[in-house]
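Trainee: Just the structure for this:
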Amino acid sequence: MSVTTVDATSSHILDNPAWAALTGPHAHFAERIGRAARYHQDVAPFHAVSDEDDPRAWADLARLVGPGGTAAVRGVTEAPDGWEVVSLGHGVQLVDTSLRAEPDPEAVRLGPQDVPQILDLIARTEPGPYRRRTVEMGTYLGIRHRGRLIALAGERLRPPGWTEISAVCTDPDHRGRGLATRLVRAVAAGIKERGEHPFLHAAAANTNAIRLYESIGFTLRCRTVFSLVRHTGAAALERTA
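Mentor: You can find the predicted model right below:
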């Protein structure tokens, strides 16, 4: 697959988007100890440290998750002392460079009352992690057919000045109609209306999705790794001032 990278040196905040969101626009969803933070577990499964090379940040994360606790973090391939990598997932981060954003007349705003249908669609399509209160992270839009939710897209991480488009999925019986593209454009319209920039993540192996996103105006910014790490309790790190 051929991909084009984009110079995003001015967008370094996206190097650690969960931390930027949890200490910024999503601070009200955060549990934080010093240099480590995580979303409330019924909102999202993500954790973040201020600097993955700072032992003090990992010590704070250890306190946050407790002995034997796990953390879903970005950009870590080798765990520091006192931690082990449980699993790795390779992904890509794409940013909007020429997306045509526009509202969709069939798209409806989804809320807490729609969570059962959202979770049902998520379970059938597996676009990524979604929790009971994820819908509160931003605007989620859906398209229904005969009362049933058949397509979904919404807003997840919100580092200052940026909003991630996530949970893009379509019922298998209704694919091939461009519903996902329409919802991505509609969600992006709301993001741009606030003066923010859309970005998104995709699994590196999902080349079809990456091609689709590139075809509608997203450009690869970087490749990344998503890791699940476990605090082993060994070689416990002492926090230093």
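
Trainee: going forward, measure contacts between C-alpha atoms and count neighbours the same way
Mentor: Fine.

Trainee: ranges for the helices of the chain?
Mentor: 17-22, 55-65, 115-125, 179-193, 207-215 (DSSP state H).

Trainee: quick one: the fourth one to helix 207-215, angle?
Mentor: Spelled out, that is helix 179-193. Orientation check (axes from the mean of the first three to the mean of the last three CA atoms, to 10 degrees): helix 179-193 against helix 207-215 gives 50 degrees.

Trainee: Would you mark the buried spots in helix 179-193?
Mentor: Applying a neighbour-count criterion of 16 or more other CA atoms under 10 Å, one finds 179-192 buried in helix 179-193.

Trainee: same question, stretch 121-131
Mentor: By 16+ other CA under 10 Å, the buried positions in stretch 121-131 come out as 121-122, 125, 127, 130-131.

Trainee: now the residues you listed in CSV, with distance to R175?
Mentor: Shown next, in CSV, are these (distance: CA to CA, whole Å):
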residue, distance to R175
L121, 13
I122, 15
T125, 11
P127, 14
Y130, 21
R131, 24
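
Trainee: Turn the helices of the chain into JSON lines, columns for distance to V85.
Mentor: Output for the helices of the chain, formatted as JSON lines (distance: least, CA to CA, whole Å):
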{"stretch": "helix 17-22", "distance to V85": "19"}
{"stretch": "helix 55-65", "distance to V85": "13"}
{"stretch": "helix 115-125", "distance to V85": "26"}
{"stretch": "helix 179-193", "distance to V85": "33"}
{"stretch": "helix 207-215", "distance to V85": "25"}
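
Trainee: With respect to L94, which of those lies nearest?
Mentor: Checking these against L94 by CA to CA gives helix 207-215 as the closest, at 8.1 Å.

Trainee: I'd say H174 and I150 touch.
Mentor: Yes - H174 is within contact range of I150, at 7.0 Å (criterion: CA atoms under 8 Å).

Trainee: Please give the structure of this sequence too, so both can be compared:
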Amino acid sequence: MNLRNPVYAALTGVHAPFAESRGNVRRYPPAMAPFLALPDVPAEQDWADAAALLGSGTTGALMRPALAVPDSFKVELEIDLVQFVAPESLPAADPEAVVLGVDDVPEMLALVALTDPGPFRSRTIELGTYVGVRRDGELIAMAGTRFALPGYTEISAVCTHPSYQGQGLASRLIRAVAAHITAASQTPFLHTGGGNTNAIRLYNSLGFTLTNEMKVTVLEPV
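Mentor: Next up is the predicted model:
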């Protein structure tokens, strides 16, 4: 199922032009995202190709249900993750949401550094459409699309400046991004940390359905 191995589905599909590849293994360029992708059932050769693709001293992040990692890799970090799919009622355009572009990336990186919604790097914006809200010229909230799979597009980088939290901006931007996704006849989905109770509460309140419990596993070739 695509949603159980979303990075591989993206990098062998819509995002294939971005993929750095060796054999059946794929990864995003590091300036875009830290993610590494292996087939659903990796063979020994796939793990060898993953080690060669990453190279010594370089980490990659798997995003999928828990997977046994061979001794040829060192696990640097493992994080529980939950995945949700949006209800049909979610999309709603927002007049205050503006499309962000390359010139906005420095501000987007600063907002991500302040709020830590997950990986967002200098070229992540190339993966999809990002929207934001500005007040007095300052970018105070944003969200966008990242992984593109057959039939599904991921909502990502949902964050709000601490000074403006509690005003419903995250919900509004999630709905606005969902409107972009459904306009392209795709279904929105997203991920958050398994222990992020505030985000999970928000997604439940918006009618999202839990689809998978997953792991982000950051590993490095030995």
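
Trainee: now, which of the buried residues of stretch 121-131 of structure 1 sits nearest H201 of structure 1?
Mentor: So of the buried residues of stretch 121-131 of structure 1, ranked by how close each gets to H201 of structure 1 (CA to CA), first place is P127, at 10.7 Å.

Trainee: Can you get me a residue count around the closest residue to that closest one other than its chain neighbours?
Mentor: Distances taken as CA to CA, 6 or more residues apart in numbering place A167 nearest to P127 of structure 1, at 5.5 Å, with adjacent residues excluded. By the criterion of other CA atoms under 10 Å, A167 of structure 1 has 26 neighbours.

Trainee: and the alignment partner in structure 2 of I143 of structure 1, how far is that from L173 of structure 2?
Mentor: Matched to structure 2 by TM-score structural alignment, I143 of structure 1 sits across from V133. Applying CA to CA, to the nearest Å, the value for V133 of structure 2 to L173 of structure 2 is 8 Å.

Trainee: Quickly list what's touching both of the two.
Mentor: 97, 142 (CA atoms under 8 Å, 6 or more residues apart in numbering).

Trainee: what sits against the equivalent of L77 of structure 2 over in structure 1?
Mentor: Using TM-score structural alignment, the partner of L77 of structure 2 in structure 1 is S87. Going by CA under 8 Å, 6+ apart, S87 of structure 1 touches 227-229.

Trainee: quick one on the thing from earlier: quick check, nearest of the buried residues of stretch 121-131 of structure 1 to L220 of structure 1?
Mentor: Nearest member of the buried residues of stretch 121-131 of structure 1 to L220 of structure 1, counting by CA to CA, is P127, at 19.0 Å.

Trainee: picking that back up, let me see the contact set for the residue nearest to P127 of structure 1.
Mentor: Applying CA under 8 Å, 6+ apart, we find A167 of structure 1 in contact with 122, 127-128, 130, 152-154.

Trainee: So what's the residue count around A143 of structure 2?
Mentor: When neighbours are defined as other CA under 10 Å, A143 of structure 2 has 30 of them.

Trainee: how near is it to Q186 of structure 2?
Mentor: Where Q186 of structure 2 is concerned, A143 of structure 2 sits at a distance of 17 Å (CA to CA).

Trainee: Now do the same for F35 of structure 2: its match in structure 1.
Mentor: In structure 1, F35 of structure 2 lines up with F46, judged by TM-score structural alignment.

Trainee: meant to ask about L210 of structure 2, not that
Mentor: Matched by TM-score structural alignment, L210 of structure 2 corresponds to L220 in structure 1.

Trainee: Quick check: its match touching V92?
Mentor: Yes - using CA under 8 Å, L220 of structure 1 is in contact with V92, at 7.0 Å.

Trainee: Neighbour count for these two, which is higher?
Mentor: Legend: neighbour count by other CA under 10 Å for L220 of structure 1 and V92, higher for L220 (23 against 19).

Trainee: Grab the nearest non-local neighbour of the more buried one.
Mentor: Counting by CA to CA, 6+ apart, L220 of structure 1 lies nearest to L94, which is 4.3 Å off, once chain neighbours are set aside.

Trainee: Likewise for L11 of structure 2?
Mentor: According to CA to CA, 6+ apart, the nearest residue to L11 of structure 2 is A19 (5.7 Å).

Trainee: Tell me how many other residues surround the equivalent of the one you found over in structure 1.
Mentor: When structure 1 is aligned by TM-score structural alignment, A19 of structure 2 is paired with A30. Neighbourhood size, A30 of structure 1 [other CA under 10 Å]: 20.

Trainee: List the residues that contact A30 of structure 1.
Mentor: Contacts for A30 of structure 1 (CA under 8 Å, 6+ apart) come out as 22-23, 37-40.

Trainee: all strands for structure 1, in order.
Mentor: Counting by DSSP state E, one finds strands in structure 1 at the ranges 30-33, 36-39, 47-49, 70-74, 83-96, 108-110, 140-145, 148-155, 162-170, 197-203, 218-231.

Trainee: Dump the ones you listed into CSV; add distance to I13 of structure 1 as well.
Mentor: Output for the strands of structure 1, formatted as CSV (distance: least, CA to CA, whole Å):
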stretch, distance to I13 of structure 1
strand 30-33, 18
strand 36-39, 16
strand 47-49, 13
strand 70-74, 13
strand 83-96, 12
strand 108-110, 28
strand 140-145, 23
strand 148-155, 17
strand 162-170, 9
strand 197-203, 12
strand 218-231, 12
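
Trainee: Noted, bye for now.
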